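Participant: can you look at this prediction? I've put the sequence above it.
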Amino acid sequence: MRLTTRPDLDLRHALWRKSSHSGVQTDCIQITDCHLGLVPVRDSKNPHGPILLIKAAAWSAFITALKGDLAR
């Protein structure tokens, strides 16, 4: 998975969401929409910490692989 940086990307007012499968669990990742071919990802325990910017195609492949593993 290739990560990228975008210092010009302002996510201070982004609407972050987590998986509905995490329930009340606070130990999870959160994502937000970016529309620049990127998926911003952060740690819910550290919302002001670093944000990973993952290319949308790589994120899609990752999610597809997870769903395949869960179906087994």
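Facilitator: Sure, I can see it. Numbering: from 1, shown residues only.
Participant: okay, CA-based contacts and neighbour counts for the rest of this
Facilitator: Fine.
Participant: tell me which element residue 49 is part of?
Facilitator: When secondary structure is defined using DSSP states H and E, no element contains residue 49, which sits outside every helix and strand.
Participant: then the one 10 residues further on?
Facilitator: Remark: residue 59 resides in helix 56-70, with elements defined by DSSP H and E.
Participant: report all helices and strands that that helix contacts.
Facilitator: strand 38-43 (3 or more Cα pairs under 8 Å, 6 or more residues apart in numbering; DSSP states H and E).
Participant: does anything pack onto the strand it packs on? Which helices or strands?
Facilitator: Counting contacts by 3+ Cα pairs under 8 Å, 6+ apart, the secondary-structure elements packed against strand 38-43 are strand 29-31, strand 52-55, helix 56-70.
Participant: between these, which gets nearest to residue 3?
Facilitator: Distances from residue 3 to each of the helices and strands packed on strand 38-43 were compared using Cα to Cα; the minimum, 5.0 Å, belongs to strand 52-55.
Participant: here's the one I want to compare it with:
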Amino acid sequence: MEHVEWRKSSRSGTHGDCVELAVEPTRARIRDTKDREGGTLTVSFDAWRAFVASVPEQ
């Protein structure tokens, strides 16, 4: 079984409305902390970087 280091978003609420992210050299994985076994969205690292760059800072 592979080891993946998940990190919870710093923007996550205290009510369990959380997103976790695992960044790897060639891809990024995103999952919901309320249902960790429910599935993972996997995108290329380049796609993740483009997404983050497109999100306005608050």
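Facilitator: Nice, I can see it. What you are looking at is a predicted structure, and each value in this text was computed from that prediction instead of being measured.
Participant: sorry, back to before: now the angle from the helix holding residue 59 of the first structure to strand 38-43?
Facilitator: Calculated by axes from the mean of the first three to the mean of the last three Cα atoms, to 10 degrees, helix 56-70 of the first structure forms an angle of 60 degrees with strand 38-43.
Participant: quick one: closest of the helices and strands packed on strand 38-43 of the first structure to residue 20 of the first structure.
Facilitator: Comparing those by Cα to Cα, strand 29-31 comes nearest, at 10.8 Å.
Participant: what stretch of the second structure does the closest one fall on?
Facilitator: Residues 19-21 of the second structure are the counterpart of strand 29-31 of the first structure, counting by TM-score structural alignment.
Participant: that stretch vs the first structure, average offset?
Facilitator: Between stretch 19-21 of the second structure and its aligned partner residues in the first structure, the average distance after superposition works out to 1.0 Å, using mean Cα distance after the TM-score superposition for the first structure.
Participant: show residues contacting that stretch.
Facilitator: Among residues not part of stretch 19-21 of the second structure, those counted as contacts by Cα atoms under 8 Å, 6 or more residues apart in numbering are 6, 7, 8, 9, 12, 28, 29, 30, 31, 32, 33.
Participant: what sits closest to the spatially most central residue of the second structure if chain neighbours are left out?
Facilitator: Residue closest to the mean C-alpha point of the second structure, counted by Cα atoms, centre = their mean, is residue 21 at 2.5 Å. Distances taken as Cα to Cα, 6 or more residues apart in numbering put residue 30 closest to residue 21 of the second structure, at 4.7 Å, once the chain neighbours are dropped.
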